[in-house]
Structure formats: structure tokens, C-alpha cells
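Student: Here is a sequence together with a model predicted from it:
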Amino acid sequence: MQPFRLHGTRILEVDLRGGSVRAATGSMIAYDGDVTFKNAGMGGGDGLRAALKRRATGESIALMQCSGTGVVRFAKDAMEVLLVELAGDTLRAESERLLALSDGLSTDVAFAGLRGASSGQGLFTTTVSGHGVAALLSAGGPPIALEVSPQYPLVVDPDAFIASQGQLNQTFVTDVSWRTLVGEGSGEAFSLRFDGKGVVYIQPEER
């Protein structure tokens, strides 16, 4: 597993020692050493099955594979970087908020539920599982980690959601009232509700 470290809060440095790391396409800002870059493919480097599932669900992910020996630095749109360590568990994340994945991790697509009881529209999310470190992105400032417990479920604006980790059940709830207060009451308003035990990561800026 490649050491991931932060240079400040907006730059990820990865020390490659003959291995490889996958990162968001176009996120490399500098490197030294003998490093090669190639497209990880439609499935994000996780094979044909992952590629077909992403095509069917529309949950796209664009990753490049960086291999060799040296130090590679990644950043994207001056966003803050969050490092999340996985030890055999699963992280559910917005695909556009994935910056880099160590080589012990794999991605897949999971059904996230129906957006509203009446719409019947299915939504999907990217899952990251295995042993390693995932680097996530937060727009508008540092990411915020919110604890969820059985006694205290959490409701989140979907535009602020980055990722979730733990034994959590995610559902969609209609929540028109607060959007009406800020002048966004038109159309179907919904929020993400998390029940169970785990952590939800959000950003201080709406997409």
C-alpha cells in the first residue's frame, strides 16, 4: 500500500515504490521519478463487470493509473483533501468526490434507493471496499465528519454529501419545508437520511 500524505490541505502526495495508484483523471499536478500514466478504463480499473454496471446505471467514474517509482502530487479545483482508511469495510461515495485510491481498494456500483416514494427513480452510488486509503475531495472548505448513532439519525442535503462509512441505512425523504425557506421550493425536494451507526462526510458547499 502506497503511503498517502497531505501537503497542506489541498494537495495529496503519494510515494510510489514500484506499485501503482488510481487517481481522478487530470488530477496530477506534479511528479518526480520514473512514473507512467494510463487510462484505467470505463470501469475505473475494476474490470469489465464494473464497466458494464457503470454504463447501465450512469454512475460514471474517470480514473487514471499511475505506476512506477517516485512521488506523485494530486489536486483538483483547489478542493480540500480528506484521507479515509478502510480496513475491509466499505465506503459509499459520490464518484466526483474521489481523488485517489490505494491499490488495495476496489470500486463498484450499488443501488442507493428510490428518490421519493412516488417518483420510482432509482439512484446509484459508488462503493469503495478493501484495505487501503481513499482520498476524497471537499468543496468550499474542510470536510466535516458527522457521527450517526441509532438514537440520532442524520438528515443531509444531497448536494453537500461526500461519503458515508459504517453500518448505515440510507433512505430518501421528502423535505420541502427548508428549501421553501430559501426559495428552492419548486420541483421535488428530497434529503438523504442515515440511520444506524457510522460516519457521514459532508462539505460546506453545495454542488
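Tutor: Thanks, I have it.
Student: CA only for contacts and neighbour counts going forward, please
Tutor: OK.
Student: which strand of this protein spans the most residues?
Tutor: strand 122-138 (DSSP state E).
Student: now the next helix or strand after that one: how far from the chain's centre is it?
Tutor: For strand 122-138, the following helix or strand on the C-terminal side (DSSP states H and E) is strand 144-148. Distance of strand 144-148 from the chain centroid (CA atoms, centre = their mean, to the nearest Å) equals 15 Å.
Student: And for stretch 128-139?
Tutor: With CA atoms, centre = their mean, you get 6 Å for stretch 128-139.
Student: can you check stretch 146-163 too?
Tutor: That offset, for stretch 146-163, works out to 15 Å (CA atoms, centre = their mean).
Student: and it, how far apart are its ends?
Tutor: Terminal residues of stretch 146-163 are spaced 11 Å apart (CA to CA, to the nearest Å).
Student: which of the residues in it are buried?
Tutor: 147-149, 154-156, 158, 160-163 (16 or more other CA atoms under 10 Å).
Student: Among those, which lie within strands?
Tutor: Going by DSSP E, the strands hold 147-148, 154-156, 161-163 from these.
Student: Presented hereafter is structure B, for comparison with structure A:
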Amino acid sequence: MRSDLFSAENLEKEHSQPGLRLQNSKLLKAELNGEFMARTGSMVAYQGQVTFEALGSGGLGKFLKQKLTGEGVPLMRVRGNGDVFLAENAADIHLIDLEPGDALSINGANVLAFDSSLKYDIKMVGGAGMMSNAGLFNCVFSGHGRIAVTTKGTPVVLNVDQPTFVDPQAAIAWSASLQTGFHKAEQFNLGTLLGRTTGERFTMSFAGQGFVIVQPSEEPPAGLAGAGGKKESSSGGGGILSDLFDD
């Protein structure tokens, strides 16, 4: 049987060490000898002795936070020995290696899989207040390990060495050490032109030392805090939310 489909670029890639690898730009391969965490429903194929355990958002505390905020990553624990292939609606996949001391704030909708050695929590996005319908919360990862994130299209990584402003629906991840804020677009004179609006109601600002990853697509408001459905719950200065998200 002959076909271009069987060319070397489409054949399964083999590695000598276990871990998360790119099979291609839209397909993640996990060479499994132990366990890792993945988005529920992201498995497209596997070989070997592998088990999948649904975890919700990963622990009671994260489950409660997800219910209150709409944010989080519906997770499954993948265990065993074999090869597991994952994808998410043919989105582009990128690997990020975190070192001790690193912390990365990620839109939960863009998390595909990560090493179980990484710590994960849901945190308030600083400076958001009640201004943006894109949300108030993000997933923050820290520790030592690899994480796979998705983007719609090829992203740009902006080095934050000067005042930086991004559409909050296009910002998928950034250094957790950055200071963030939300601003009405009109204050940048982007509000109206000949009776028309720009469509950019809010702009997210970044300051400090770090980077922000921007995808060439504006997702519906469901990433930073899950479709803006629960923000009224966070309007108070105390109570359950204050306790849950206390750093």
C-alpha cells in the first residue's frame, strides 16, 4: 500500500525518555511511565496499559473554586505504561518547561496537559475589579515540570519591558509575577470614530518583568473566569471568596 499519508512526518515519533512531547503542531504525545494530568476528553488515541481517572478540577478546594468562578481545568489523571495522544479541536500545541521558582498564570481554557509534579491553583486576576466580562480568575501553575498549552493560531510572546496592553480575550498566559490591570478602552481614545466603536471595551495592562503570550484569536469570555456568570459573587470584600482565594 502506498500513500503520502505514510510519509515519515506522519509516523509516530519515538523518544528514549518518558514525558510530554509534540507529535506534531496539533497533537501531543505522552510517553507514559507513571502518571500525568490532562484535560478531560482530550485523549484521541493510546497504546499500552493505560487508565484514566476523572478528577473534576483536582481536589475539593479547586472544585469549590471552579463552581464559584466558572474557571478551572476539568482534569483526568492518566496512569500506566504506554503512549497517549491528546488534542483539543485541532488547536496549536506548545510546551512550556517550568523551573523551581517559576509561576505561570494561564487561561484555563488553554491548558491541555501537565506533569503531576506541578502545583495548580485558581487565583484572582489582579486589577480586574468588576470591569471586564472576560473574567476575574486564572489558573496559576508553579513548581518543576512541563505543561502543554493550546492556542488558536501562532501566538506572539511579548517581552514586558514597557507598558503592555492586550485584549483580555487574546491573552492566554503570562508570568505570574506581572502586575495586571483592566482599563476601559475609551481612556485610550479608542472609543468611537465617526459613530462607530472599536469593539474593544476593555484592555488588559501588564507591568513588571516577564512575558505575556497572545494568540491571534479572541475567545468568547470563558477563559479568565468562565463566561462572566458568577462575578457578582466576588463583589464583597470578605466571606467565602475572600477565604478561598486568600494567598
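Tutor: The structure has been received and is ready for your questions. Computed from a predicted model, the values in this text were never measured in an experiment.
Student: so which pair among the ones in strands among the buried residues of stretch 146-163 of structure 1 is furthest apart in space?
Tutor: 148 and 162 (14.9 Å; CA to CA).
Student: just curious, which of the ones in strands among the buried residues of stretch 146-163 of structure 1 is nearest to residue 137 of structure 1?
Tutor: residue 162 (7.7 Å).
Student: and that closest one, what does it touch?
Tutor: 93-94, 97, 136-138, 200-203 (CA atoms under 8 Å, 6 or more residues apart in numbering).
Student: Could you measure from it over to residue 35 of structure 1?
Tutor: From residue 162 of structure 1 to residue 35 of structure 1 the distance is 30 Å (CA to CA).
Student: Then residue 53 of structure 1?
Tutor: 30 Å.
Student: Check residue 63 of structure 1 too.
Tutor: Taken as CA to CA, the span from residue 63 of structure 1 to residue 35 of structure 1 is 16 Å.
Student: could I get the contacts of residue 162 of structure 1 as TSV with distance to residue 185 of structure 1 and neighbour count?
Tutor: Converted to TSV, the contacts of residue 162 of structure 1 look like this (distance: CA to CA, whole Å; neighbours: other CA atoms under 10 Å):
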residue	distance to residue 185 of structure 1	neighbour count
93	27	20
94	24	20
97	27	21
136	30	25
137	28	27
138	26	25
200	25	24
201	25	20
202	22	24
203	22	21
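Student: Mind checking which of the residues you listed are in strands?
Tutor: Checking those against DSSP E, those in strands are 93, 136-138, 200-202.
Student: Residue in structure 2 paired with residue 198 of structure 1?
Tutor: Superposed on structure 2 with TM-score structural alignment, residue 198 of structure 1 falls opposite residue 210.
Student: Isn't its match up against residue 180?
Tutor: No: using CA atoms under 8 Å as the test, residue 210 of structure 2 is too far from residue 180 to be in contact (11.7 Å).
Student: same for the top helix by length along structure 1, what does it pack against?
Tutor: Longest helix in structure 1 by number of residues (criterion: DSSP state H): helix 47-57. Contacts defined by 3 or more CA pairs under 8 Å, 6 or more residues apart in numbering; DSSP states H and E place helix 47-57 of structure 1 against strand 105-114.
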